[in-house]
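> next come a sequence and a model predicted from it.
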Amino acid sequence: MQRTVPTTGGSVPVPSPDHRWTVLFFITEPGIGERLPELGGCTTGLCSARDAAAAFGRADARVLGVSAHAPGHLAEFAEGRALGYPLIGDEDLSLGRELGVPEVRAEGRTLFARAAVVLDRAGRVRSLIHPVPEAERHAELVLEELAALAASEALSHG
């Protein structure tokens, strides 16, 4: 898979040609937990990735958030949380569906379930992390998976 996607910071290529890994943090909707507590945790999950920015950098991973909304809808949220990485607006759900991300129905709309997808430089899905039962551990689970993928590659090349 190779495509250019609209984000809160302009269009970007997915996967990143400049990183070993591209990590896509899929969320339902920023702030939805205020209305539907069972879907809460989006902000917590995205902030966990922000707080682990140095670890993602060491893993040579580009971090992007993804939600089924227009980038403009997400821009204020991203700026207000100082995420430090762009959010992809996947309004038609095409990116998530191409990658096999689970979906949920809420308030009459189809949204993404909380998940993460790890892509390699060639755009191959190397891991789909779902479910993510604890939003505060979203980044931690992804970093564990990146370490396992790196170790597996080292064994197969060494």
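Looks like it came in fine.

> rest of the way, CA atoms for contacts and neighbours
Will do.

> report how many residues lie close to L141.
A count of nearby residues for L141, using other CA atoms under 10 Å, gives 17.

> distance check, it against L87.
20 Å (CA to CA, to the nearest Å).

> then A151?
According to CA to CA, A151 and L87 sit 29 Å apart.

> same check on L46?
10 Å.

> pasting the second one now:
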Amino acid sequence: MTTTRLEPGDTAPDFTLQTDRDEPLSLADLRGRKVVLYAYPAAMTPGCTKQACDFRDNLASLKAAGYEIVGISPDSPAKLAQFRERDAITFPLVSDPDRAVLKAYGAFGEKQNYGRTVLGVIRSTFVIDEKGQIERALYNVKATGHVAKLRRDLGLD
């Protein structure tokens, strides 16, 4: 199964998904703002918790620079709500249970996991500009240190 990856200049696939607050969130609703959409495999796992907490801890400065943060995973809205409560996540987490949006972004497919090839969510980050175009598409990012690297890449540090 080959996954089509997005490139800078591509139109970001639109979506409407349920959030951790069980409300719909559409990418179209965020037009006019820059969006960092990050895909992670599973709420409340160690790496995903580290990454979410990194985004949480950097949220004020990212928002000050004009970025909205949205996390996406196949988890149910109820599990995402638990994650939000447990770790004080202060940005929307959206649920993609059939993985259609993750696939559209090239963030679901074959990946290496402990030396085996498995199908799953590819930890990825997408920077989407105000017009809904992909500015950056980063695949196979590390959970630890990724937000600091992203901040440097965006010229925020």
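Sure, I can see it. Note that this is a predicted model, so its numbers are computed, not measured.

> any idea what the TM-score is?
The TM-score (TM-score structural alignment, normalised by the length of the second structure) is 0.76; 137 aligned residues with a CA RMSD of 2.2 Å.

> what touches both of L46 and L87 of the first structure?
By CA atoms under 8 Å, 6 or more residues apart in numbering, L46 of the first structure and L87 have these common neighbours: G65.

> those two - which one has more neighbours?
The neighbour comparison of L46 of the first structure against L87 (other CA under 10 Å) goes to L87, with 30 against 27.

> OK, contacts around the aligned partner of I88 of the first structure in the second structure?
Using TM-score structural alignment, the partner of I88 of the first structure in the second structure is V94. Neighbouring residues of V94 of the second structure by CA under 8 Å, 6+ apart: 17-20, 25, 70-73, 77, 80.

> dump those to CSV, plus neighbour count, secondary structure and distance to G120 of the second structure.
Shown next, in CSV, are these (neighbours: other CA atoms under 10 Å; DSSP: H, G, I helix; E, B strand; the rest coil; distance: CA to CA, whole Å):
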residue, neighbour count, secondary structure, distance to G120 of the second structure
L17, 20, strand, 19
Q18, 18, strand, 20
T19, 24, strand, 21
D20, 24, coil, 21
L25, 19, strand, 23
V70, 22, strand, 19
G71, 21, strand, 16
I72, 27, strand, 13
S73, 27, strand, 10
P77, 22, helix, 19
L80, 27, helix, 18
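
> hang on, V23 of the first structure in a strand?
Yes - in this structure, V23 of the first structure lies within a strand as judged by DSSP: H, G, I helix; E, B strand; the rest coil.

> find the residue at the geometric middle of the first structure.
The centre of the first structure sits closest to F25, judged by CA atoms, centre = their mean, with a distance of 1.3 Å.

> and that residue, what pairs with it in the second structure?
Mapped onto the second structure by TM-score structural alignment, F25 of the first structure lines up with Y38.

> my guess is its match contacts I72. True?
Yes - contact criterion CA atoms under 8 Å: Y38 of the second structure and I72 qualify, at 6.2 Å.

> please name the nearest non-neighbouring residue to the match of I88 of the first structure.
Once flanking residues are discounted, V94 of the second structure sits nearest to T19: 4.2 Å by CA to CA, 6 or more residues apart in numbering.
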